[in-house]
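Asks: sequence-free structure coming up:
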C-alpha cells in the first residue's frame, strides 16, 4: 500500500479532497491531507503573517512529524507551487509526484507570475466566484462556494527558490482536466517527455470533487 500526502489548492482545505481520501483509505492506503495555515478549518489563523513558506512548512512538518517516507506527493493547482517547495526540502522522502491541474514554478516564480492581471493587495484575497458549468453537479458548486475561505495574500505573492529537485524524482505524473483549458499548456510541455506520464480527465478544474473514482485510480497508478 502507498503513502499519499496531498497538497490542496488555494481557498480550499482538506475538505475538498474528502471523496478521494475516503476511496484511497478504503483501499488500504495511508493518506495525509494537511489543511494549509489560514484556510479551511484553520481559517481562524488567517490574520497571522502567513506566506508561501508557511504553507511549505505545513506540509514538510506533516511528513517529518509523522515519520513518512516513500511518499506519493499529490499537488493540486496552487498546491503545485507548495509541493515543488516541499520536494526542495525533503526530496529523500518523496518517491513520486503527481501534479494535478497544477502550477510548476521555475526559480523565482510564485502564484502571482501565473495569473496576469490579478490584483493581489491587502492581507486576504477572497475566493474567485464560481459560475454555472464549473462543476459537473450544481450541488457541488454550492458546496464549494459555502466552504471556500479567503487566502492569505502573501502565499500568492511570495516567490519560490527552485533548484529543480522535482526533476530528479523517478516517477512524475501530470493530470489535466479537459473540461476547460486552464492548464492544458502546462500539460502539453510534458506529453512527449519520457520522464513524465500525462493523463486526462473529462471534467473541470476541481477533479477531486467532480471525478473522485477516476482520480483515485490515476493516483494508484502513479504510486
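Replies: Structure received. Note that the coordinates shown come from a computational prediction; the quantities given were computed from them, not determined experimentally.
Asks: contacts and neighbour counts: CA atoms only from here.
Replies: OK.
Asks: tell me which element residue 175 falls in.
Replies: According to DSSP states H and E, residue 175 maps onto strand 171-177.
Asks: ok, the residue located most distally from the centre of the chain - contacts?
Replies: Ranking residues of the chain by C-alpha distance from their mean position (C-alpha atoms, centre = their mean) puts residue 122 at the top, at 23.6 Å. Taking C-alpha atoms under 8 Å, 6 or more residues apart in numbering, we find residue 122 in contact with residue 153.
Asks: so it, which of the three states?
Replies: coil (DSSP: H, G, I helix; E, B strand; the rest coil).
Asks: try the one 5 residues further on
Replies: Under the three-state scheme (three-state DSSP), the conformation of residue 127 reads as coil.
Asks: state the distance from it to residue 10.
Replies: Per C-alpha to C-alpha, to the nearest Å, residue 127 is found 8 Å from residue 10.
Asks: distance of the residue most central in space within the chain relative to residue 52?
Replies: For the chain, residue 76 is the residue whose C-alpha lies nearest the centre (C-alpha atoms, centre = their mean; 2.2 Å). Distance, residue 76 to residue 52, by C-alpha to C-alpha: 15 Å.
Asks: surely residue 43 and residue 35 touch.
Replies: No - applying C-alpha atoms under 8 Å, one finds residue 43 not in contact with residue 35, separated by 9.6 Å.
Asks: which elements pack onto the longest helix that the chain contains?
Replies: Longest among the helix segments of the chain by residue count, using DSSP state H, is helix 52-65. Helix 52-65 makes packing contacts with helix 79-90, helix 153-157 when contacts are defined by 3 or more C-alpha pairs under 8 Å, 6 or more residues apart in numbering; DSSP states H and E.
Asks: hmm, try it at 10 Å
Replies: Secondary-structure packing of helix 52-65 (3 or more C-alpha pairs under 10 Å, 6 or more residues apart in numbering; DSSP states H and E): strand 3-7, strand 30-32, helix 79-90, helix 153-157.
Asks: circling back: shared neighbours, residue 43 and residue 35?
Replies: 12-13 (C-alpha atoms under 10 Å, 6 or more residues apart in numbering).
Asks: helix, strand, or coil at residue 74?
Replies: strand.
Asks: what count of nearby residues applies to it?
Replies: Residue 74 sits with 24 neighbouring residues when counted by other C-alpha atoms under 10 Å.
Asks: now swap in residue 165 and tell me
Replies: So residue 165, with other C-alpha under 10 Å, has 16 neighbours.
Asks: roughly how far does the closest residue to it other than its chain neighbours sit from residue 76?
Replies: Spatial nearest neighbour of residue 165, chain neighbours left out: residue 88 (5.3 Å); criterion: C-alpha to C-alpha, 6 or more residues apart in numbering. Using C-alpha to C-alpha, one gets 17 Å for the distance from residue 88 to residue 76.
Asks: circling back to that earlier point, and the strand holding residue 175, what does it pack onto?
Replies: Applying 3+ C-alpha pairs under 10 Å, 6+ apart, we find strand 171-177 packed against strand 71-76, strand 94-100, helix 184-190, strand 196-201, helix 207-210, helix 212-222.
Asks: try it again with 7 Å
Replies: strand 94-100, helix 184-190, strand 196-201 (3 or more C-alpha pairs under 7 Å, 6 or more residues apart in numbering; DSSP states H and E).
Asks: got another one to weigh against that:
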C-alpha cells in the first residue's frame, strides 16, 4: 500500500486536501492530510519557535510513524519546503516527491524566494523587520490571486478558503531551507497548473536555455503532468489530481529530453540576410547599415526570464541577430540589448536597461534620434507598456512578435505597470505592428486577443500580421515561406513608419 503525505501551502492546513485524500483512500491508498503547527487555527498565534525547521521535524516524525513501505510526499506551494527538508533526512523512506504547482527549492532557499508576487515579498520582509517571529495575516478574498490563479474555484469554495485560512508564521517563510543533497536523488513529479501560467512547454524552454540550474529537470527520474486549472487543484480539480498522483507513483508522466541537439532558440534564422558590421557597447549591439547620414533605428527587445548563466546571451541568438541584420540591410540601424530580465521579479530592472539602451542609441551620431522603433518579442512584450502608455515624440512605431501582453497568472505582476492590455489606451495614433502566431500557447494567446480587443475599443492604430501555422519563436522553428513572408511584411511596415528606405 502507498502512503501519501499531503502538505498544504501557506495559510492552509490538511483540510484543503479533504477530497483528494478521500479519493486516494477509495482507490486503496493511505492518505495523511497534514496541518502543521502555527497554521492549525489556534487563534492566529504562531507560538514560540515555529519556523521552517519546526515543520520539517514534524514531517520527519510523521514519516517515522508511517508503516507503509512506499511513502510519497506531496507538497503544494509553501508545503514543498518542509517536504524537501523532511525527504532529505529520510530519503531511504521516500519513493517519490510530488510538487503541486510549485518550483523546486534548493539548499539555502527561503520559501519567500518562490513567492512570485513582489508586493507579497515586500510585505513579508517589512513585517519580519518589525517582528521576526510574527505572522503574515491570512489573505482577504480578493488577495488570493496574489498567491496564484484562482481559476476553477467556485465562489463558494473561494469564500471557504478565505474563511478557514489562518495567519502564517513569518519564520516559515524567511528561514533558509537546509539540505544535505540526499533529496536530489529521489524521483520527482511536477504537477503544472496551466491556468497559473506554468506548462510543460515552459519547462522545456527553460531547459533549452542550457542554464545549469535547470538541467535536473531533464533527469530520467523527473516527470511532469499538466492540469488545466489554477493554483489550487486540490480544491478545483480534486479527481484529476488524484488520478495524476497515482500515475506519478506508477512512474508515468512527461519527461523533458536533455538538450543533446541544437535547442530551438539557437537554430538558424529563417532568412539569409546580408551581413552588416556590428559594434558592441556594454549590453548594446548596433548593426549598421551601408548608408550616409543619421538613420532611423529599431531596438529589438528579447523576452525571458533568461537565466543570468545562460550562454550565449540573447543578443547573440540567431533570431535577434537575424532581425537586426535584416533591419540594417534595409537601411536602418538594428539594435539588440541584453537586458537583465533574469527572473520574473526583475521587470523593473529590465525596463531601466531598455530605457538606458535607447538613450545610448539616440545619442549615437549615426542614428536619427527622432525616428526610433521598438520591437518586443515573447515575454518582452510586457516591457512595451511604458512606451504605449505615454509614447514620446521620437517613438514612431511599436512592434511585437508572439508577445505576452498581460502578466500571466502566477507571475506576481497583476497590479504592476507592465500591462500592455491596459497601456494601449494611451497609445493614441502610434502605429503598432503585431505578429500573431496561430499555434501560440493558450495562456499567451488569451493576452494577445485581449490586447487586440482593447486596441479596437480605443481606436489604436493596430496592424495584425498573422502566421496561422507559426509557433512561438517561429523564426527558428518554422522556416516556411509563410513565416518568411510574415517577417518581411512586419519589417517593411515598421521601417515604413520610420521613413526608412526599404527598396
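Replies: Ah, there it is. Values in this document were obtained by computation on a predicted structure and should not be read as measured data.
Asks: who touches the spatially closest residue to the residue nearest to the centre of structure 1 that is not a sequence neighbour in this structure?
Replies: Among residues not flanking residue 76 of structure 1 along the chain, residue 100 sits closest, at 4.7 Å (C-alpha to C-alpha, 6+ apart). Shown in contact with residue 100 of structure 1 (C-alpha atoms under 7 Å, 6 or more residues apart in numbering): 75-77, 174-176.
Asks: again, but for residue 101 of structure 1
Replies: 76-77, 175-177, 183, 205.
Asks: residue 116 of structure 1: which of those is nearest?
Replies: Proximity of those to residue 116 of structure 1 (C-alpha to C-alpha) peaks at residue 183, which lies at 14.4 Å.
Asks: against residue 79 of structure 1, how distant is the residue lying closest to the closest one once chain neighbours are set aside?
Replies: Nearest-residue entry for residue 183 of structure 1: residue 101, 5.8 Å, with adjacent residues in sequence omitted and distances by C-alpha to C-alpha, 6+ apart. Applying C-alpha to C-alpha, the value for residue 101 of structure 1 to residue 79 of structure 1 is 9 Å.
Asks: same thing with residue 151 of structure 1?
Replies: From residue 151 of structure 1 to residue 79 of structure 1 the distance is 13 Å (C-alpha to C-alpha).
Asks: ok, residue 149 of structure 1 next?
Replies: Distance from residue 149 of structure 1 to residue 79 of structure 1, by C-alpha to C-alpha: 15 Å.
Asks: neighbour count: those two, which is higher?
Replies: residue 79 (26 against 23).
Asks: contacts only, for that one.
Replies: The contact partners of residue 79 of structure 1, by C-alpha under 7 Å, 6+ apart, come to 7-9, 102.
Asks: ok, these in structure 2: which stay?
Replies: Compared against structure 2 with both residues aligned by TM-score structural alignment, their matches' C-alpha atoms under 7 Å, the contacts of residue 79 of structure 1 retain 7-9.
Asks: looking at those, spot the one nearest residue 219 of structure 1.
Replies: Among those, and counting by C-alpha to C-alpha, the member closest to residue 219 of structure 1 is residue 7, at 13.4 Å.
Asks: residue contacts, the residue nearest to the closest one when sequence neighbours are not counted?
Replies: Closest residue to residue 7 of structure 1 apart from its sequence neighbours, by C-alpha to C-alpha, 6+ apart: residue 75 at 4.7 Å. Residue 75 of structure 1 makes contact with 6-8, 83, 98-100, 102 under the criterion C-alpha under 7 Å, 6+ apart.
Asks: what of residue 124 of structure 1?
Replies: Each residue near residue 124 of structure 1 by C-alpha under 7 Å, 6+ apart is listed here: 150-153.
Asks: and for the residue mapped onto it from structure 2, nearest residue in space, chain neighbours not counted?
Replies: Under the alignment (TM-score structural alignment), residue 124 of structure 1 pairs with residue 135 of structure 2. Once flanking residues are discounted, residue 135 of structure 2 sits nearest to residue 169: 4.3 Å by C-alpha to C-alpha, 6+ apart.
Asks: next one: residue 57 of structure 1
Replies: According to C-alpha to C-alpha, 6+ apart, the nearest residue to residue 57 of structure 1 is residue 86 (7.8 Å).
Asks: and the gap between the one you found and residue 67 of structure 1?
Replies: For residue 86 of structure 1, the distance to residue 67 of structure 1 equals 15 Å [C-alpha to C-alpha].
Asks: which one of these two is surrounded by more residues?
Replies: For residue 86 of structure 1 and residue 67, the more surrounded residue by other C-alpha under 10 Å is residue 86, and the numbers stand at 25 against 9.
Asks: surely residue 12 of structure 1 and residue 148 touch.
Replies: Yes - using C-alpha atoms under 7 Å, residue 12 of structure 1 makes contact with residue 148 at a distance of 5.4 Å.
Asks: list the helices and strands the helix or strand hosting residue 375 of structure 2 packs on?
Replies: Assigned by DSSP H and E, residue 375 of structure 2 belongs to strand 367-377. Using 3+ C-alpha pairs under 7 Å, 6+ apart, the elements in contact with strand 367-377 of structure 2 are strand 295-301, helix 347-363, strand 395-401.
Asks: find me the equivalent region of the last one in structure 1.
Replies: Structural correspondence for strand 395-401 of structure 2: none found in structure 1, per TM-score structural alignment.
Asks: now do that strand against strand 367-377, angle only.
Replies: Inter-element angle recorded for strand 395-401 of structure 2 and strand 367-377: 20 degrees (by axes from the mean of the first three to the mean of the last three C-alpha atoms, to 10 degrees).
Asks: and for the longest one?
Replies: Our comparison of helix 347-363 of structure 2 with strand 367-377, counting by the same axes, to 10 degrees, yields an angle of 150 degrees.
Asks: can you pull the buried residues of helix 347-363 of structure 2?
Replies: For helix 347-363 of structure 2, a neighbour-count test (16 or more other C-alpha atoms under 10 Å) marks 347-348, 350-351, 353-354, 357-358, 361-362 as buried.
Asks: before we move on, the earlier item: structure 1: which residue goes with the residue nearest to residue 135 of structure 2?
Replies: Under the alignment (TM-score structural alignment), residue 169 of structure 2 pairs with residue 152 in structure 1.
Asks: touching, its match and residue 46? I think so.
Replies: Yes - contact status for residue 152 of structure 1 versus residue 46: in contact at 6.3 Å, counting by C-alpha under 7 Å.
Asks: what is in contact with those two at once?
Replies: With C-alpha under 7 Å, 6+ apart as the test, residue 152 of structure 1 and residue 46 both reach residue 38.
Asks: of the two, which one has the most company?
Replies: residue 152 (28 against 18).
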